[in-house]
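> Sequence first, predicted coordinates after that:
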Amino acid sequence: MHDATTGDGWTRRNYLRSLGVLAGSASLAGCLGETPGSESSEGSYSVSMAPMGEVEFDAPPESVFTIYPQYADMAVALGHSGAIESMFATEMAETTMSHYYDHLEGVDYEWGDLLNPLDGSFSPETVYTTAADVHLADPAWVSTQSNWDQSRIDEIRNQQGPWFGNFYSGTNAQPPEGYRDQYEYYGLWELFAKVAAVFDESERYRAIKSIRDDAVATIEENLPPEEERPTAVRVTYSAQNDQFFTYHLNKPGYWLADTRPLGATDAFADQDWEQLWGTVDYETMLEADPDVILHLWGLTPRHDMTQVRNQLDSEASGQKLSAVQNDRVYAAGMRYQGPIMNLFQLEMGAKQLYPEQFGEWPGTPDGGASYPEIPEDERLFDRQELANAITGSGE
């Protein structure tokens, strides 16, 4: 997770951008509507989102600075993948994202030469390196990082391009004191609507959201009664320390946008962690004894799920876990999810939690190195419809 940029990264992306290879279909130009928080006019427009307030744009950005992958996924979904200049955890994130994109005709991106802004010192100089038109990052979060103060945040905004991000909606955590009065919380798809307005791609956003709404409606209509739903946890297992990093399933925040609609019983619902996650040992896991273990980052190179299952099965305590005994330890995706990721992860989780309602999860026999092919009649959304919405094909 320490990929740095190469010298030719800027040139390659701008070359592709000039050819229109990654910019999406021109057929959408001129027919894009407005979205909440957007006020479009000829030549300039504004988009409003906390904590920035109203942000003005002269034109859709041609280059964007991102940190967390949800914004990169949004740019891809909106047909602007060529604008992406940076992303955290490239090796891990791009692998998972590419697993999903491989199932969408015409949706692709090469991530290897992106700047990782969190590789080493995250500084204003790092941000300036990208020469981005807009920074899809939360200035409230940036203010908590070393090397930063409000004057440097303002300097980037005034001299290079505006900030436009909302980090603390990930878990509805409290923002730093200087930003609390103007902070608001957004769901993933509300946030996506705002970013779509920045790119002047509201029509494309609505097409993708319609697909998501249909998928969620299908899930909600077919969920079993609450008392018949499995108990589950979302964790990342550390064999080295014999502990589990743990995350909630059903609480507010866009980091839970793929598990909350599934309505499983969170075995750690009563745990209140001071940070955005907690850690538990085998004793606590055995007390909870969930029916299903969803292993976060399970589709990344960081975790081979065959090895994870073998490690759990080799431990005396691990062997006692019901999820291990019943072969219900599954690879899960990423909590830093954008709209494309969210759709695939909703489908994945629905099958892992409710195979009788949504079809058996085929598993990842290659250790989590790909997203398996789902029979067409068992998919929760149409791949071609989504690809067309992203690329502008079939208009």
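Good, I have the coordinates.
> Please make it C-alpha for all contacts and neighbour counts, starting now.
Will do.
> Over to Phe268. Which of the three states is it?
Here Phe268 is coil, with the state taken from DSSP: H, G, I helix; E, B strand; the rest coil.
> roughly how far apart are it and Arg157?
Between Phe268 and Arg157 the computed distance is 41 Å (C-alpha to C-alpha, to the nearest Å).
> cool, Met49 as well?
Using C-alpha to C-alpha, one gets 15 Å for the distance from Met49 to Arg157.
> Between the two, which has more neighbouring residues?
Per other C-alpha atoms under 10 Å, whichever of Met49 and Arg157 has more neighbours is Met49, with 22 against 17.
> didn't the more buried one look like it was pressed against Lys194?
Yes. Counting by C-alpha atoms under 8 Å, Lys194 is a contact partner of Met49 at 7.1 Å.
> Wait, a strand at Gln70?
No. Looking at Gln70 with three-state DSSP, it is helix, so not inside a strand.
> how many neighbours does it have?
By other C-alpha under 10 Å, 27 other residues sit near Gln70.
> Okay, one more to line up with it:
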Amino acid sequence: MTEPTDGRDGPSRRQYLLAGTAAVGGLLAGCASGGSGDPSNGTTEATDSGVTTGEGGETADGATTEGESTTTQEPYTATLAPAGEVSFDSVPESVFTVFSQYTDMAVALGHGDAVNAMYVPEMAGTTMNNYYEHLEGVSFDWEGLPDPLSDGLPKELLYDLDSDVHLADPAWASTQKNWTKSDVDEIRDSVGPWFGNFYSGTHADAPEGYGDAYQYYTLWEMFGHVAEVFQERERYEALNAVHEDLLSTVEGSLPPKEERPTAVRVTLSEDQFYTYHLNKPGYWLADTRPLGANDAFAEKDWGQLWGSVGFEAMAEADPDVILHLWGMTPNYDMAEVRQTLADHPVGGQLSAVQNDRVYAQGMRYQGPIMNLFQIEATAKQLYPEQFGEWPGYTSGEPYPDVPEGEWLFDRNAVAAAVRGETS
């Protein structure tokens, strides 16, 4: 693969990447599908153990926002375990991401156009834009960038991208195929620093060599640390204020625990449900935990990130509400999911199916903007009497229109913050 240039005497990095996608067409072909494999999205996914399952994905790039970003020419530092304190000479202009929580953070901070890679971007980027549709002046151009996990995690790709920062967990990277801690250190020293934290997603144990340096963060704590990287404290504080207000609205209106519905978070795949908890620690549950529904599988211990149950076990649990993870992504058609359940001799008898309470959920790889929308959606799906009826989601369409009087957070305030209008 040709070495990228700085654009002064050859193609720009963007032009280089676009050309590179043709050279690695097999890596970037449209493989994201809602089939088996990973219990959730049907695409290649790195797990806490570093094992990948399922199929591979697409390509991604930058956000367009209005307003100017705050930059500085003075050296500064940002801190996040396990990377620790990281020094920067200037605000990064090329940013490597894997999972979309960091891509969404870059967009939220006004630096989405710096992103040069992203996991299954056709799925994730489309889903992000389905939320951004409701934020004036905010969008994400995901086309033309490589999926760093479409063929493992090639070290050569990281050299080719020559990123100023890698918003990815060095501990997680050390578990990938053909990677060791020395490879991670090599990229840090030869290309650019790592700055990410994967295992806060589930509070799973960090891999060998990183345990002593590891720390768990909430999604919004991580977002604050990433804001340090981009020197965008004002944007972060404005968005965090919206989040705090949303949590206050939700938590202050929840019914007593005994009056809350039973619910499950699952993904239907053929004759089984891949299952997830609702209220456990970790930022993967940042959209369900605040709602405190009664988890129908709360007592299940799958010994890993997820479990799987058949229709009989689902019928035994018989939850009031089924939250279908990835249902608001292009990988699933919720009309087909509901029809499959209704046509099944056991599935058709489930209370959630009979009462039309099978709902589309978003992505667990959620950044701050995604999290705001996903908390709102889940609140309305679980508690329509308290938070207003969920208008329903149509596959292939943006996040549904919610009447302004029924917003649980202020879209205008979010869009203004992303555009840099924070004063």
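All right, it came through fine. All of these numbers come straight from a predicted model, not from anything done at the bench.
> residues contacting the equivalent of Glu136 of the second structure over in the first structure?
In the first structure, the residue matched to Glu136 of the second structure (TM-score structural alignment) is Glu105. Listed by C-alpha atoms under 8 Å, 6 or more residues apart in numbering, the contact set of Glu105 of the first structure reads Gln384, Ala387.
> which SS class is Glu105 of the first structure?
The three-state label given to Glu105 of the first structure by three-state DSSP is coil.
> go on, Glu221 of the first structure?
The three-state label given to Glu221 of the first structure by three-state DSSP is helix.
> which residue lines up with it in the second structure?
Using TM-score structural alignment, Glu221 of the first structure pairs with Gly252 in the second structure.
> Helices of the stretch 1-150 of the second structure, start to end?
With helices called from DSSP state H, counting those that start in this stretch, the stretch 1-150 of the second structure shows them at 13-23, 25-28, 100-108, 121-132.
> right, so of those helices, which gets closest to Asp271 of the second structure?
helix 121-132 (23.6 Å; C-alpha to C-alpha).
> so which helix or strand takes in Val266 of the second structure?
Val266 of the second structure is located in strand 262-269, with elements delineated by DSSP states H and E.
> give me the stretch of the first structure that that strand matches.
Across the first structure, the stretch matching strand 262-269 of the second structure (TM-score structural alignment) is residues 231-238.
> just stretch 159-172 of the second structure next, same as before
With TM-score structural alignment as the criterion, stretch 159-172 of the second structure aligns to 128-141.
> What residues sit buried inside that stretch?
Thr130, Ala131, Ala132, Asp133, Val134, His135, Leu136, Ala137, Asp138, Pro139, Ala140 (16 or more other C-alpha atoms under 10 Å).
> likewise stretch 303-320 of the second structure?
By neighbour count on 16+ other C-alpha under 10 Å, the buried set for stretch 303-320 of the second structure is Leu305, Trp306, Gly307, Ser308, Phe311, Met314, Ala317, Asp318, Pro319, Asp320.
> first to last residue in that stretch, what's the distance?
The first-to-last residue distance of stretch 303-320 of the second structure comes to 25 Å (C-alpha to C-alpha).
> Contact partners for the residue nearest the centre of the second structure?
Centroid-nearest residue in the second structure, with C-alpha atoms, centre = their mean: Tyr365, separated by 2.1 Å. Contact analysis of Tyr365 of the second structure by C-alpha under 8 Å, 6+ apart lists Phe99, Ser100, Gln101, Trp284.
> residue in the first structure matching it?
Aligning on TM-score structural alignment places Tyr365 of the second structure opposite Tyr336 in the first structure.
> Quick check: the gap between its match and Phe167 of the first structure.
With distances taken as C-alpha to C-alpha, Tyr336 of the first structure is found 10 Å from Phe167 of the first structure.
> what do you get for Gln307 of the first structure?
Taken as C-alpha to C-alpha, the span from Gln307 of the first structure to Phe167 of the first structure is 33 Å.
> These two: which has the busier surroundings?
Neighbours were counted for Gln307 of the first structure and for Phe167 using other C-alpha under 10 Å; Phe167 has more, 22 against 11.
> how about the nearest residue to the residue mapped onto the more buried one from the second structure, chain neighbours excluded?
Matched by TM-score structural alignment, Phe167 of the first structure corresponds to Phe198 in the second structure. In this structure, Phe198 of the second structure finds its nearest non-sequential neighbour in Asp169, 5.6 Å apart by C-alpha to C-alpha, 6 or more residues apart in numbering.
> From Ala46 of the second structure, how far out is that neighbour?
Distance, Asp169 of the second structure to Ala46 of the second structure, using C-alpha to C-alpha: 12 Å.
> Next: Ala342 of the second structure.
Distance from Ala342 of the second structure to Ala46 of the second structure, by C-alpha to C-alpha: 32 Å.
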